[in-house]
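Enquirer: mind looking at a prediction? Sequence and model below.
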Amino acid sequence: MSETASTIAEMVTRNGRSRPDYPAIIASDLAMSWSALADDAERIAALLATRGMQGKAIALLGGNGLWTYRAQFGVLRAGATLVPLSPMLRADALATMLADCGAALLLASTAHLELAIEAGRRAGIEVIGEGPDFEVAIARECATAPWPDAGSRFGIIYSSGTTGKPKGIVHSHAARMAMAQATAKDLRFPDNGRALILTPPHSNGTLICLLPAVLVGGALVLAERFDPRQIITLIGRQRVTHAFMVPTMLQQIVDVLPAGSNELDSIQTLVSAGAPLAPPLKARLVAMFGDRFAELWGLTEGVASLIRGSEMVVRPDSVGRPLSGTALRIAGDEPTGEIIGRSPYLMTGYQGRADEGWADEAGERWLRTGDIGEIDEAGYLRLRGRMKDMIISGGLNIYPQDIEAELCRHPAVRDAAVVGVPDPHWGETPIGFVETSQAVEMEVLLQWANERLARHQKLRRILAVDRFPRNALGKPLKDELKASHVDR
């Protein structure tokens, strides 16, 4: 291990020495100290090393339980490539990902062991599950696994698949360390910070607060399921300082938080990411938390921007300025276009598709984000939507996010999604889907919206949907909405 920690695995060991008795992980009524976690990671790594796993891909199927994170840190200490997978997937989909990343082993928590065994059978790989046999095996280990190199693979995160076949996004240990440093700085993470870990392990968003907590030797407070009242109580009881939630979670939190409650007073930074914030919800969060509230726009691939509450008051349509280390620009010569970026925490590439996703700008390699936006003179970014979602009607570009934001200003609309459908005259025309919080006639809502939209943005119709299909981070799956309600 180097004198200066260059990997998250080294930080776990350093925390075990410098903060041995401070809690590293808090799960329900259990707490694991940094010294215990560091020792545990060494033993798991030794077990994996005896199986020749250094440098190989190890998949992990688990929820937000203590065992899952013990296994994660053990895999990282072993110098293997961590591949967390979603237990929401079917066995055949998991087997496809296992084959894609070349996984040599699948680790699984008790709750997902049956699914893991079936996926492992299909992929032809060994499965090791949580339980007494695992504990006995690591208890016997006393060897020391080689340390991973900073340039080696940290892990592979599979995309949500909202834009087609999921891609494996590869990051190095150095990239994840750089992300930890950037988020610790910009999220203002204190040495005794406590991060709420609420989103699943296979989501890159989970690392927004997890990595800086490890960097500073803080604590991870695990929540295995989302219940807004229970989460509020957990934050208050454990004095959580930092939390990342998606907008659908935040909406439920503010809906049930009692007036005058002080249970969220410990929060120093509450981050929203994963999907756009509806303007009314954003306004409520800014009113409640002020500068303690932040919105982060970013890609798993490794570029991001951040805006805090005080800035939102002045620039309500912006997602902020680049996160520390990120450089953003608009491709081409027009003020509105595809956002491209680069950073020290950028991915190495896509698994098996190293040349995809890059733009060459003046001989430099930049990440193509697929998002359309504008950057003002002060460096603030405004999103206009995804390139694939852009609607071209009568030769004019329509950005669904602009229409969605307008729909969400109606008091009866909780969330909105807009897609383009074929039109014999215009080529394409927009239609809207809404989740409502109170009764409203769709014809009345359509008239209300079209009175406020530009002529080329006007909606053909609006359809009410009880519940949007969403990915793990709460982002509406527009292709599924369109297929279920339009393409029939």
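Expert: All right, it came through fine. Residues are numbered from 1 along each chain as shown.
Enquirer: drop to CA atoms for contacts and neighbour counts, all remaining ones
Expert: Noted.
Enquirer: now P335: closest residue in space, sequence neighbours ignored.
Expert: Leaving aside its chain neighbours, P335 sits nearest to E374 (6.0 Å; criterion: Cα to Cα, 6 or more residues apart in numbering).
Enquirer: check contacts around D415.
Expert: 278, 404, 408, 434-436 (Cα atoms under 8 Å, 6 or more residues apart in numbering).
Enquirer: just L47 next, same as before
Expert: Counting by Cα under 8 Å, 6+ apart, L47 has contacts 137-138, 141.
Enquirer: how about the residue sitting nearest the centre point of the chain, what does it touch?
Expert: Residue closest to the average C-alpha location in the chain (Cα atoms, centre = their mean): G205, at 2.2 Å. Contacts for G205 (Cα under 8 Å, 6+ apart) come out as 199, 244, 273-274, 300, 473.
Enquirer: tell me, how many residues neighbour G52?
Expert: 13 (other Cα atoms under 10 Å).
Enquirer: helix, strand, or coil at it?
Expert: coil (DSSP: H, G, I helix; E, B strand; the rest coil).
Enquirer: what do you get for G161?
Expert: Quick answer, by three-state DSSP: G161 is coil.
Enquirer: try it against this one:
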Amino acid sequence: MTDNINKETTNDSGAKDAQSTIETNTFPTMPTIASDRPWLNAYERYNIDATIDMPDDSTSLLEVFERNFSRYGQKPAYICMGASISFKQLDLYSRQIASYLQSLGLVKGDKVGAMMPNILQYPIVMLGIIRAGMVLVNVNPLYTSRELSHQLHDSGAKALFIVENFAKTYEEAEDKGQVKHVIVCKLGDMLGTVKGTVVNLVARHVKKMIPSYSLPESTSFKHALNAVSASEYKRPDMNLSDVALLQYTGGTTGVAKGAMLSHGNLIANMLQISALMDSAFEDDIEATDVLLTALPLYHVFSFMVCGMYSMYQGCAGLLIPNPRDLDGLIKEMGKYKPAFIPAVNTLFNGLVHKDSFADLDFSNLKASIGGGMSVLPSVAKEWHKITGLPIVEGYGLSETSPVVAFNPMTIAEFTGKIGIPASSTDVILIDDDENEVALGDRGEICVKGPQVMIGYQNRPEETAESFTVNGYLKTGDIGIMDEKGFIKIVDRKKDMILVSGFNVYPNEIEEAMSEHPGVVECGAIGIPNDDRGEEPKIFVVKKGNVTEQELLDFGKKQLTGYKRPRHVQFVDELPKSNVGKILRKELRKMEGLE
């Protein structure tokens, strides 16, 4: 499909490139893949292109978006709460937001945050930021003020779009970094005058969803949308090497770090997903196809599959602001009959246990795509039984835009494996000395491909440590590759806890919980949970009479929902190494997990 991404005449805004200080080759590179890689035969068997053809280096996501706006015109791009916007409207609204950002004096390369759930404003803002030549910073709207402070400071964001439900969090953030401009959105802003007014009144006065806040220097989303004409938009000169997205992740260890993903990285991953989808649906994706967007778009899996690829393909994204409301979600699915359902195990599991889900009409369903966390075989079996189709699982990381590997879309049964490497991607499994292991042996999964990040924002040393000496990204996951090139994850090298597809890092929990005056020190691990995969547990050496409930309540104030401890165990001392490092492996042994 790359022949449709053509370079158009651009108008240089003359803005200073804030990314010019990145001293690295930021163009996506195509790895040399040895002819004996076992998955190459699988490409032939499943009719998947072995390579992607990247567009010219002077191309950017701007060409991709503009092609879509022209090609899909009046087609609905996104649907939410009964309202929709077409690709033509998305073009206009995003240019208006881009013009507004440029009018504030922000320049190419400046960081702009988006802190909102899946509502119509998100794709408008996301596209507006990137079309302005700026860098999108995805922010989890459920962050606490403490977590938000870290991300604003680290990213250097100069502006922030935020839904008013979470404006109190921003107000209470102690470190607002470089943010000078705050744009507050209301849930109903894009739902029409009557419906939007009703939704906003219900959210504020009936459901009490909006804590009182005071941000006197902020402006409204409606003002930002209409303040500057789209004709004032100055199209920046962008290329594959420019950073498009800062996607925050724990990386291989530690506190949240911003993975710098370039225009080239994101285009490459779109083309890689397209190669997979075309192998099964090249002539079968229709103009009326709906892609369920229940996973939050600030999560990299949803951002790429439900955001970038959906628009690239011309699907209508069905935005679900609150996927925890399973009854409401099922009602929307019944109304719009999605053709594609990307989800994590938690959501698949929740749906199959609702009787009303089994009553839905699945005649439009073409694929169910699992990512973010391992799908349990029992859940996959029940899903197949109800929908008539298997869950097709894939694997990726924030650092890889995110897709690294996938199962072919035409598999007859759930495989329990993460599949084969994406097109133009080389995967090796290595031992602790960075030597490749033999087929069938355990090794750390390492990746090289055009979708692999430039590096971590502000962290050159940690970036270097994340790659092997020959340039492969070390994932921290331990896998086994079979003779056909299919990979199964069998362990995790890093201490990361995986909760409903979100990375949670023990040292962030430990740092936050140690601020409680009744905690001398603590250690965190993940323990199995049928619904969420894992959930955090802390082992605490306490001072005084602090109780388990006090610590659980403290965690709610310090950490967003999926990060907060769900279990507390008091101990006299924590197992440590001879240099004083908490031995989480020993904590797992205490829990009976090792």
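Expert: Thanks, I have the structure now. Just so we're clear, the structure is a prediction, and the values are computed from it rather than from any experiment.
Enquirer: can you calculate the TM-score here?
Expert: The TM-score (TM-score structural alignment, normalised by the length of structure 1) is 0.76; 413 aligned residues with a Cα RMSD of 3.3 Å.
Enquirer: so where do the helices sit in the stretch 101-250 of structure 2?
Expert: 121-131, 145-155, 167-172, 193-201, 221-227 (DSSP state H, counting those that start in this stretch).
Enquirer: revised request: answer the last question for the stretch 401-550 of structure 2.
Expert: For the stretch 401-550 of structure 2, the helices defined by DSSP H, counting those that start in this stretch occupy 460-465, 506-513, 548-558.
Enquirer: next, count neighbours for the aligned partner of the residue nearest to P335 of structure 1 in structure 2.
Expert: E374 of structure 1 maps onto I480 in structure 2, with residues paired by TM-score structural alignment. Per other Cα under 10 Å, the neighbour tally for I480 of structure 2 reads 22.
Enquirer: circling back to that earlier point, so which of the helices of the stretch 101-250 of structure 2 comes closest to P408 of structure 2?
Expert: helix 121-131 (28.6 Å; Cα to Cα).
Enquirer: how far apart are the closest one and its match in structure 1?
Expert: Superposing on structure 1 places helix 121-131 of structure 2 at an average distance of 0.9 Å from its equivalents, by mean Cα distance after the TM-score superposition for structure 1.
Enquirer: which residues of structure 1 does that helix align to?
Expert: Under TM-score structural alignment, the match for helix 121-131 of structure 2 is residues 67-77.
Enquirer: now swap in stretch 82-100 of structure 2 and tell me
Expert: Residue span in structure 1 matched to stretch 82-100 of structure 2, by TM-score structural alignment: 29-47.
Enquirer: any idea how far the matching stretch is from the chain center?
Expert: 25 Å (Cα atoms, centre = their mean, to the nearest Å).
Enquirer: buried ones in that stretch?
Expert: 31-47 (16 or more other Cα atoms under 10 Å).
Enquirer: now, these that are in helices?
Expert: If you go by DSSP state H, the buried residues of stretch 29-47 of structure 1 have 34-47 in helices.
Enquirer: ok, the equivalent of L306 of structure 1 over in structure 2 - how many residues close by?
Expert: Aligned by TM-score structural alignment, L306 of structure 1 pairs with F406 of structure 2. Residues near F406 of structure 2, counting by other Cα under 10 Å, number 25.
Enquirer: quick one: residues contacting F406 of structure 2.
Expert: By Cα under 8 Å, 6+ apart, the contact set of F406 of structure 2 is 392-395, 418-422.
Enquirer: for these, which ones persist in structure 1?
Expert: By both residues aligned by TM-score structural alignment, their matches' Cα atoms under 8 Å, the contacts of F406 of structure 2 still in contact after alignment to structure 1 are 392-395, 418-422.
Enquirer: which of those residues lies closest to L160 of structure 2?
Expert: Closest to L160 of structure 2, out of all of the kept ones among the contacts of F406 of structure 2 and judged by Cα to Cα, is Y395, at 30.4 Å.
Enquirer: and that closest one, how close does it get to G113 of structure 2?
Expert: 26 Å (Cα to Cα, to the nearest Å).
Enquirer: returning to what we had before: top of the kept ones among the contacts of F406 of structure 2 by neighbour count?
Expert: Busiest of the kept ones among the contacts of F406 of structure 2 [other Cα under 10 Å] is A422, holding 30 neighbours.
Enquirer: what's the match for it in structure 1?
Expert: Aligned partner of A422 of structure 2 by TM-score structural alignment: L323.
Enquirer: quick check: the residue nearest to P335 of structure 1 touching I340?
Expert: No: using Cα atoms under 8 Å, E374 of structure 1 is not in contact with I340, being 11.1 Å away.
Enquirer: mutual contacts of the two, please.
Expert: Here E374 of structure 1 and I340 share the contacting residues I330, scored by Cα under 8 Å, 6+ apart.
Enquirer: just the ones in strands from the contacts of F406 of structure 2, please.
Expert: If you go by DSSP state E, the contacts of F406 of structure 2 have 392-395, 420-421 in strands.
Enquirer: the inter-axis angle of the helix of greatest length in structure 2 versus helix 121-131?
Expert: Ranked by number of residues, the top helix in structure 2 under DSSP H is helix 263-281. With axes from the mean of the first three to the mean of the last three Cα atoms, to 10 degrees as the basis, helix 263-281 of structure 2 and helix 121-131 are set at 130 degrees to each other.
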